[in-house]
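Undergrad: attaching a predicted model along with its sequence, questions to come.
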Amino acid sequence: MTAENLPKAGYKLAKIAVGGVILLGLAATTMVYAQAKPLHVADKVELDKYLGVWYEIARKPMSFQNQCDSNVTATYTFNENGNVLVDNRCTMKDGQQSHAIGEAFVQNAPFNTKLKVSFLPEAIRWLPAGRGDYWILKIDENYQTVLVGEPSRKYMWVLSRDPHPDPRVVNEYLDYAKSVGYDLKNLIRTKHTVK
C-alpha cells in the first residue's frame, strides 16, 4: 500500500466501523423495543383442560433448574383452595430425582392466562412475596402444546403432553417465542428417557 492510498484505506475502514456501529445500534434498539412491547398472552385457558402432566421440551436457563438434566415434568392439579398445585420433577445430573411442590394463583380470571407461582413452604405460601410470573402465551386448542413465559422475557418453557412431540410443532412454538422478543441463543432442549 502506498502512502497516497492510506487516506482512502482509512476512510474505508471508518465507513466499515460506522456501519458496524449503526448495525449494532439497530440490533440493540430492536431488542429493547421488542422487550418494551407488552407480552401478549393466549386469549383464554380452561384450567380443567390444562391440568395433568406436561413434559418440558425446551427452556431458557434458570438457576433453580440448573441441576435438572432430563425427564423434566410439571403436573398440575386443583388443591383444596381452588388454586393450582404445581408438582415439578426432574432427573438431576447425578441421577437423583428432584421434586418441588408449589402453588399457582390465577391473576386474571376468568381468562386464566396469567398466574403467579410460589414454591415457598406451604404454611407461608399465601404471602404475595416470592411469587414468579407464569404466563400462558400460546396454546393449541387441544391442550397438547403450550408456550409459557413471563413479561421480562428472561424465562420461557415449551411444554407438551408428549415427551417426544413433533419437531415441527416445537419449532412453531419457538418461532413464536422469537417473534415476541425472546432470545433463544441459550435455549436448552430437554432430554426424556421415557417412551
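TA: Good, I have the coordinates. Given the structure is predicted, the values throughout are model-derived calculations rather than measurements.
Undergrad: when you work out contacts or count neighbours from here on, use the C-alpha atoms and nothing else.
TA: OK.
Undergrad: remind me, longest helix of the chain?
TA: helix 6-36 (DSSP state H).
Undergrad: quick check: buried residues in that one?
TA: A34, Q35 (16 or more other Cα atoms under 10 Å).
Undergrad: just stretch 174-188 next, same as before
TA: Per 16+ other Cα under 10 Å, stretch 174-188 contains these buried residues: L174, A177, V180, G181, Y182.
Undergrad: what's the most distant pair in those?
TA: The span of these, defined through Cα to Cα, is set by L174 and G181 at 10.9 Å.
Undergrad: helices along this structure, start to end?
TA: Counting by DSSP H, the helices of the chain are 6-36, 47-50, 167-179.
Undergrad: alright, now check it against this:
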Amino acid sequence: MTLLATLIPACASKQVANIQTVPHVDLPKFMGDWYVIAAIPTAIETESYNAIENYSLKDDGTIATTFTFNKGSLNGPKKRYEPHGFVVKNSGNATWGMQFIWPIKAEYLIAYLDENYTQTVIARNARDYVWIMARSPKISEDDYKKLTTLVKSLGYDTSKLRDVPHHQ
C-alpha cells in the first residue's frame, strides 16, 4: 500500500493556471498584418520563413485569417492557409477560437498586446504553441528579450522557441 500511495501523486499531472489574456482588444485596430518573429510552431510551421498572419474583420464578427510563409527557406515555395477566427463572447475580444478544420476550434489567447498594437504574444493554455508577432519583420533585441521572458513567465519552455527569418 505504501508503494501505491507513493506512485499515485507522482503520476498526477501538474496543474498550471490558465493564461491571463489582455483585458480588451480593439478588434479593428488589431486587424492587418502581423509578422511571426518567433514561435513554438505547429507542425505546418516548423520550416516557415517570412511568416505573416493577416486578420480581417468580417461583417458577421468573425475574423478572416490568412497565414502565408515560404517553406524551407526565404525563397522556398509559398504556403497559404486560411483559418477562420471566432471571438469568444465576454472575453474582451482577447480569446478566440481559430478553426482550420470544421468543427475543431483551436484556442487562441491574446496574452500580451502593447498599447500601440505593434507587438503581441498569442498563447494557449496547453502551453504547446506560442507566437511572438509584430507589425514589422524585425524587433529590437530588448523587445525580443522582454517578450521571450514573458513567454517563459507564462509557463512555456523557451528552448523550443524558433526564430522565424524574414526578408529584410
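TA: Perfect, I can see it now. The structure displayed is predicted, hence computed values, not measured ones.
Undergrad: still on that earlier bit, next one: the longest helix of the first structure to chain centre, how far?
TA: Distance of helix 6-36 of the first structure from its chain centroid, counting by Cα atoms, centre = their mean, to the nearest Å, is 30 Å.
Undergrad: ok, back up a step: and which of the buried residues of stretch 174-188 of the first structure is nearest G82 of the first structure?
TA: For these, the residue nearest G82 of the first structure by Cα to Cα is A177; the value is 30.1 Å.
Undergrad: any idea what sits nearest the aligned partner of the closest one in the second structure, other than its immediate chain neighbours?
TA: Using TM-score structural alignment as the criterion, A177 of the first structure maps onto V151 of the second structure. Among residues not flanking V151 of the second structure along the chain, T158 sits closest, at 7.1 Å (Cα to Cα, 6 or more residues apart in numbering).
Undergrad: so who does the one you found touch?
TA: T148, V151, K152 (Cα atoms under 8 Å, 6 or more residues apart in numbering).
Undergrad: leaving aside the residues next to it on the chain, what's closest to the first one?
TA: Distances taken as Cα to Cα, 6+ apart put T158 closest to T148 of the second structure, at 7.0 Å, once the chain neighbours are dropped.
Undergrad: same check, this time on the last one
TA: Excluding the flanking residues, the one nearest K152 of the second structure by Cα to Cα, 6+ apart is T158, at 5.9 Å.
Undergrad: measure the one you found to W131 of the second structure for me?
TA: Distance of T158 of the second structure to W131 of the second structure, given as Cα to Cα, to the nearest Å: 11 Å.
Undergrad: equivalent analysis for S153 of the second structure, please.
TA: From S153 of the second structure to W131 of the second structure the distance is 14 Å (Cα to Cα).
Undergrad: circling back to that earlier point, please name whichever of the helices of the first structure is nearest to T91 of the first structure.
TA: Comparing the helices of the first structure against T91 of the first structure with Cα to Cα, the closest turns out to be helix 167-179 (21.8 Å).
Undergrad: any idea of the angle that closest one forms with helix 6-36?
TA: If you take axes from the mean of the first three to the mean of the last three Cα atoms, to 10 degrees, helix 167-179 of the first structure sits at 100 degrees to helix 6-36.
Undergrad: helix 167-179 of the first structure: how far from the chain's middle?
TA: Using Cα atoms, centre = their mean, the offset of helix 167-179 of the first structure from its chain centre is 12 Å.
Undergrad: with the second structure superposed, average distance for that helix?
TA: After superposition onto the second structure, helix 167-179 of the first structure lies on average 1.0 Å away from the residues it aligns with, using mean Cα distance after the TM-score superposition for the first structure.
Undergrad: where do the strands sit along the first structure?
TA: Taking DSSP state E as the criterion, the first structure carries its strands at 52-59, 68-78, 84-92, 97-106, 114-118, 131-139, 145-149, 156-160, 188-189.
Undergrad: quick check: buried residues in the fourth one?
TA: In other words, strand 97-106 of the first structure. So, applying 16+ other Cα under 10 Å, buried residues of strand 97-106 of the first structure: I101, G102, E103, A104, F105, V106.
Undergrad: which residue range of the second structure does it align onto?
TA: Going by TM-score structural alignment: strand 97-106 of the first structure matches residues 78-87.
Undergrad: what residues does the matching stretch touch?
TA: For stretch 78-87 of the second structure, the external contacting residues (Cα under 8 Å, 6+ apart) are 61-71, 93-101.
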